[in-house]
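In: Here is the input, now give the coordinates:
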Amino acid sequence: MASGVLRLVSTFCSMVLDDANVSSRFYMAAHELAENITKYSTGPRVSLELALEEAESACVMKIRARNEASPERLREVERRLLTLKSADDPVKHYDALICETAMVEGVSGLGLARVRAEGGLDVDYSIVGNELTITAHAPIGRWRVDEQPKA
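Out: This next block holds a predicted model:
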């Protein structure tokens, strides 16, 4: 299922974005979020949304992942996300996580840090009950929809 979703993300990005670098950053974020959904969801309700929204000064691309998770997992992901969001230097934070988790088997927790460090995307989250929503987003340059002639 995740590979099909990723193909859709890739197709969407190639249709609306002029910049292959921006497309690859959002593809990577979608990959990391889809992987988290499939690994850590405890229920059948999952979603991965991709949106291109017009803001006052720029267009913003957003990828939003939702899933249900155990209370223990929610506490752990919230701890990681608070640390990630408060990191002054996302690349240094990512590098430190790589060193910390290099010898640990199982869960590395690198995916969201990678989205912020390598992808340059902001990461927000919310937890309501047992549902986790993670949103990766960034302003983008021009998008192709603006360039299409009006009928």
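
In: all contacts plus neighbour counts: C-alpha atoms, from now on.
Out: OK.

In: After the top helix by length along the chain, which helix or strand is next?
Out: Secondary structure assigned by DSSP state H gives helix 20-40 as the longest helix of the chain. Toward the C-terminus, helix 20-40 is succeeded by strand 47-54 as the next helix or strand (DSSP states H and E).

In: and for comparison, fold this next one:
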Amino acid sequence: MASSVLRLVSSFCGMVLDDESDSSRFYMAAHELVENLIKHSSGPEVSLELALEEGDGARVLAIRARNEASPERLRDVERRLSALRSASDPVKHYDELIRETAMVEGVSGLGLARVRAEGGLDVDYTIEGNKLTIIAHAPVARWRVDEQLKG
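Out: Prediction:
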């Protein structure tokens, strides 16, 4: 099912974004978020949403991943995301996480740090009860709709 969702994301990005680099960054972010949904959901309710938004004079593409998680998982992800958001240098933070987890077998916890460091996307989150929403977002240069409106 993950590959079907990612094909849909790739098609969506290809249709609406006018920059292949933007498409690649958002595909990578969606891939990491889908992996997290598969690995860490504790209930049947999961969703992945892509939204083109206008705000503060910029056009933004946002990917929202929602799922239910155990209290332990929510504490862990909140700790990781808080550290990620407060890191002044996302690449340095990512490199440190790679060194810390290099010898840990199983879960690396690098995906969201990769989204911020390699993809240049901001990563936000909300926790309401046992529901976690992670939002990866960034401005995009141009949407294909710009060209359609000119024509």
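
In: overall similarity of the pair, as a TM-score.
Out: Here the TM-score for the pair of chains, by TM-score structural alignment, normalised by the length of the first structure, is 0.97; 151 aligned residues with a C-alpha RMSD of 1.2 Å.

In: ok, back up a step: in the longest helix of the first structure, what counts as buried?
Out: Judged by neighbour count (16 or more other C-alpha atoms under 10 Å), helix 20-40 of the first structure contains these buried residues: 22-34, 36-37.

In: now do stretch 94-102 of the second structure
Out: Buried, per 16+ other C-alpha under 10 Å, within stretch 94-102 of the second structure: Tyr94, Leu97, Ile98.

In: just the helices in the first structure please.
Out: Using DSSP H, helices in the first structure cover 2-16, 20-40, 71-86, 90-101, 111-117.

In: Mind reading off the mean deviation between the longest helix of the first structure and the second structure?
Out: Compared with the second structure after the fit, helix 20-40 of the first structure shows a mean deviation of 0.3 Å (mean C-alpha distance after the TM-score superposition for the first structure).

In: Give me the helices and strands touching that helix, please.
Out: If you count contacts as 3 or more C-alpha pairs under 8 Å, 6 or more residues apart in numbering; DSSP states H and E, helix 20-40 of the first structure packs onto helix 2-16, strand 47-54, strand 59-68, helix 111-117.

In: Just say which of these is most tucked in.
Out: The highest mean neighbour count among those, using mean count of other C-alpha atoms under 10 Å, belongs to helix 111-117: a mean of 22.

In: what's in contact with it?
Out: Contacts with helix 111-117 of the first structure, where a contact means C-alpha atoms under 8 Å, 6 or more residues apart in numbering, come from 25, 28-29, 32-33, 81, 84, 90-91, 93-94, 121-123, 136.

In: tell me which of the residues you listed is nearest to Ser47 of the first structure?
Out: Leu33 (10.0 Å; C-alpha to C-alpha).

In: ok, and the closest non-adjacent residue to that closest one?
Out: Ala65 (6.2 Å; C-alpha to C-alpha, 6 or more residues apart in numbering).

In: List the contacts of the spatially closest residue to Ala58 of the second structure that is not a sequence neighbour.
Out: Ranked by C-alpha to C-alpha, 6+ apart and with sequence neighbours excluded, the top spatial neighbour of Ala58 of the second structure is Pro139, at 6.2 Å. Shown in contact with Pro139 of the second structure (C-alpha under 8 Å, 6+ apart): Ala58, Arg59, Val60, Leu61.

In: now with 10 Å?
Out: 22, 52-55, 57-62, 120-122 (C-alpha atoms under 10 Å, 6 or more residues apart in numbering).

In: How about Ser10 of the second structure?
Out: Taking C-alpha under 10 Å, 6+ apart, one finds Ser4, Ser23, Ser24, Phe26, Tyr27, Met28, Ala30 in contact with Ser10 of the second structure.

In: wait, the third one sits on Asp18?
Out: If I follow you right, that is Ser24 of the second structure. No. Counting by C-alpha atoms under 10 Å, Ser24 of the second structure stays clear of Asp18, with 11.5 Å between them.

In: From Tyr94 of the second structure, how far out is the nearest residue to Gly119 of the second structure once chain neighbours are set aside?
Out: Nearest residue to Gly119 of the second structure, sequence neighbours excluded (C-alpha to C-alpha, 6+ apart): Arg25, at 4.9 Å. For Arg25 of the second structure, the distance to Tyr94 of the second structure equals 16 Å [C-alpha to C-alpha, to the nearest Å].
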